[in-house]
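> I would like to see how this sequence folds:
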Amino acid sequence: MMEMIVQFAIVVLAIASFFAVRYLPKKLFTSRRTNHRPSNQSRRHLAQATQLLARARSTSDRNKSEALAKTALTEAETALSLFPKDPAPYILKSLALDLLGHKRSALRSLDLALASPRVRSIQGRERVEALVRRAELKLAVNRKRRVDSAVADLEEAVRVSEGGGGGGGCGGVDARAFCVLGECYEFKGMKEEARRAFQEALKMDPECGVARRGLDRLG
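The predicted structure is shown next:
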């Protein structure tokens, strides 16, 4: 009797294993594909927004540029509604809003992109660019009140680059970043720090007029 029970259990286990191997991976794959569908749709809208922004920046026709930027903004917002955990739609939305002249809204969108946990998805050069762009927006919105926060962003961008994540000149930070940092230090009365920042900018771009003018002002 016991032998029959054991044999029956073995048969049941074999049948269960067969169905598990045959059907479970397919079910898991289907579930994984469904869960990733919003992300794939979001990427298509992000690609459209990126192309539209590039066209908006390249045209000299102001009306056409504005129309393209508005359409890019719509695409970015659609991507955002599909996959709100992705920081990329917030960054593209910020770029579109900035192009349309809405700097405060552009800053808020970039703040959301760089907030936890989204910021963990932004690495290397992309993170450096986002930090530098946010610093520029902070200064444009209110230089006096936000200069310290802008400096913090720029110094973090330099640290990220020096950590090897940026790629390119100085690990990803370009002359523009050091020019903005120099202007911030100059505004705060930190002349030596400002001078060093402008000198770093000139190392990267010897033709950088902003850095040369900054050094001239500092004497």
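
> could you use CA atoms for every contact and neighbour count after this?
Fine.

> residues contacting the host helix or strand of residue 179, please?
Using DSSP states H and E, residue 179 falls within helix 175-187. Outside helix 175-187, the residues that touch it by CA atoms under 8 Å, 6 or more residues apart in numbering are 132, 136, 147, 150-151, 154-155, 191, 193-198, 200-202, 204-205, 208, 210-211, 214.

> just the ones in helices from the residues you listed, please.
132, 136, 147, 150-151, 154-155, 191, 193-198, 200-202, 204, 210-211, 214 (DSSP state H).

> helices along the protein, start to end?
2-58, 62-82, 88-99, 103-113, 124-162, 175-187, 191-204, 209-218.

> give me whichever of the ones you listed is most buried.
Per-stretch averages of neighbours, counted by mean count of other CA atoms under 10 Å, single out helix 88-99 among the helices of the chain, with a mean of 25.

> what helices or strands is that one leaning on?
helix 2-58, helix 62-82, helix 103-113 (3 or more CA pairs under 8 Å, 6 or more residues apart in numbering; DSSP states H and E).

> make it 10 Å
Helix 88-99 sits against helix 2-58, helix 62-82, helix 103-113, helix 124-162, with contacts defined as 3 or more CA pairs under 10 Å, 6 or more residues apart in numbering; DSSP states H and E.

> out of the ones you listed, flag the one nearest residue 91.
The closest of the helices and strands packed on helix 88-99 to residue 91 is helix 103-113. By CA to CA, the value is 5.6 Å.

> so the closest one versus helix 88-99, what angle?
Comparing the axes of helix 103-113 and helix 88-99 via axes from the mean of the first three to the mean of the last three CA atoms, to 10 degrees yields an angle of 170 degrees.

> contacts for helix 103-113 next, please.
By CA atoms under 10 Å, 6 or more residues apart in numbering, the residues outside helix 103-113 that reach it are 84-100, 114-115, 118-122, 127, 130-131, 133-138, 140-142.

> go on, stretch 27-42?
Residues contacting stretch 27-42 (CA under 10 Å, 6+ apart): 24-26, 43, 45-46, 48, 75-86, 88-89.

> just to check, residue 45 is in contact with residue 93?
No: if you go by CA atoms under 10 Å, residue 45 and residue 93 don't touch, sitting 11.6 Å apart.

> one more, so I can put them side by side:
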Amino acid sequence: MFSQMVDDILLQIGLVLLVVVVFLFIHNVPKRVLANLRLRLQSKSGIQSKRHFVLGAQLLAQARSATQSTSSSSSAASLSKQALEHADKAIALDPKDAAAHILKALALDAQGFKTSALDAIEVALSPLCRKSLADDERGDALCKRAEIKMSMNRPARVDSVIEDLTLAVKLSPENVKAFCTLGECYEEKKMTEEAKKAYEEALKIQPRLAVAKEALDRLGSS
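You can find the predicted model right below:
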């Protein structure tokens, strides 16, 4: 008798649970719950990703300071490697965040890994990630990509570099470095007038910029 009562109670509980599950599915509650859970997880991973990005950026800044000071080159190399590790962790948590890929490119570039650095910044500028960049940030990234290409000493890349820099100065019109690098490229291609215009634009932003003044003197500014 007692056993039968237990079975009846369990059966009733089972029926109630079945009704509840059916009701939830009819009203798409599980989808909402999963969606909310996914958003919370994404938010959590995003925060962790940003934390690794900040730590990596700080380490890279320290590496650059070590390179410029009397500190040993091994210290700078170690800091750059640590920055790269944090960049990779940030990417693993949020692969669509272009900033983390740019940090990785900068860390690799600091270690002399030009090809890998170029690959990393290509990802940052890919359709997958570039939506996370503001126009001026995208312009700065294009300028960095151009800089890496130029450092690889491949003459065939000049046209590609000019293309990057031309877009960079449109997106980030206050980027002095982009204008100066663009001027250098035009000089290399013997495009004197275009080079002058690029250096003049740089001087509009920084009137005392020695590099641009010297270039204009060299080119015979009108």
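
> how far away is residue 37 of structure 2 from residue 56 of structure 2?
28 Å (CA to CA, to the nearest Å).

> centroid-nearest residue for structure 2?
residue 99 (2.6 Å; CA atoms, centre = their mean).

> can you tell me, leaving aside adjacent residues, what's nearest to the equivalent of residue 63 of structure 2 over in structure 1?
With TM-score structural alignment as the criterion, the equivalent of residue 63 of structure 2 in structure 1 is residue 56. The shortest distance from residue 56 of structure 1 to any non-neighbouring residue, by CA to CA, 6 or more residues apart in numbering, is to residue 65 (4.2 Å).

> for that neighbour, give me its contacts.
Here residue 65 of structure 1 is in contact with 52, 53, 54, 55, 56, 57, 58, 59, 71, 99, 100 (CA under 10 Å, 6+ apart).

> same list (those) but as TSV, adding distance to residue 9 of structure 1.
Listed next are the contacts of residue 65 of structure 1 as TSV, based on distance: CA to CA, whole Å:
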residue	distance to residue 9 of structure 1
52	64
53	65
54	66
55	68
56	69
57	70
58	72
59	74
71	64
99	70
100	71
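
> ok, back up a step: tell me the mean distance between the helix holding residue 179 of structure 1 and structure 2 once they are aligned.
Mean deviation of helix 175-187 of structure 1 relative to structure 2 after superposition (mean CA distance after the TM-score superposition for structure 1): 0.8 Å.

> and if you look at stretch 27-38 of structure 1?
Using mean CA distance after the TM-score superposition for structure 1, the mean distance for stretch 27-38 of structure 1 is 3.0 Å.

> pull the distance from that stretch to the chain's centre.
26 Å (CA atoms, centre = their mean, to the nearest Å).

> can you tell me the closest non-neighbouring residue to the equivalent of residue 97 of structure 1 over in structure 2?
Aligned by TM-score structural alignment, residue 97 of structure 1 pairs with residue 108 of structure 2. For residue 108 of structure 2, ignoring the flanking residues on the chain, the nearest one in space by CA to CA, 6+ apart is residue 117 at 5.1 Å.

> the one you found pairs with which position in structure 1?
Using TM-score structural alignment, residue 117 of structure 2 sits opposite residue 106 in structure 1.

> swap in residue 170 of structure 2?
Aligned by TM-score structural alignment, residue 170 of structure 2 pairs with residue 159 of structure 1.

> wait, isn't that match in contact with residue 128?
Yes: at 9.2 Å, residue 159 of structure 1 counts as touching residue 128 under the criterion of CA under 10 Å.

> how much space is there between residue 17 of structure 2 and residue 7 of structure 2?
Distance, residue 17 of structure 2 to residue 7 of structure 2, by CA to CA: 15 Å.

> again with residue 37 of structure 2
36 Å.

> swap in residue 92 of structure 2?
50 Å.

> again, but for residue 39 of structure 2
Distance, residue 39 of structure 2 to residue 7 of structure 2, by CA to CA: 41 Å.

> swap in residue 32 of structure 2?
Distance from residue 32 of structure 2 to residue 7 of structure 2, by CA to CA: 34 Å.

> got TSV for the helices and strands packed on helix 88-99 of structure 1, with distance to residue 187 of structure 1 too?
As requested, the helices and strands packed on helix 88-99 of structure 1 are exported to TSV (distance: least, CA to CA, whole Å):
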stretch	distance to residue 187 of structure 1
helix 2-58	30
helix 62-82	33
helix 103-113	21
helix 124-162	8
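
> nearest to residue 170 of structure 1, out of those helices?
helix 124-162 (6.8 Å).

> by contact count, what packs against that closest one?
Helix 124-162 of structure 1 packs on helix 88-99, helix 103-113, helix 175-187, going by 3+ CA pairs under 10 Å, 6+ apart.

> I'm done for today, thanks for sticking with me.
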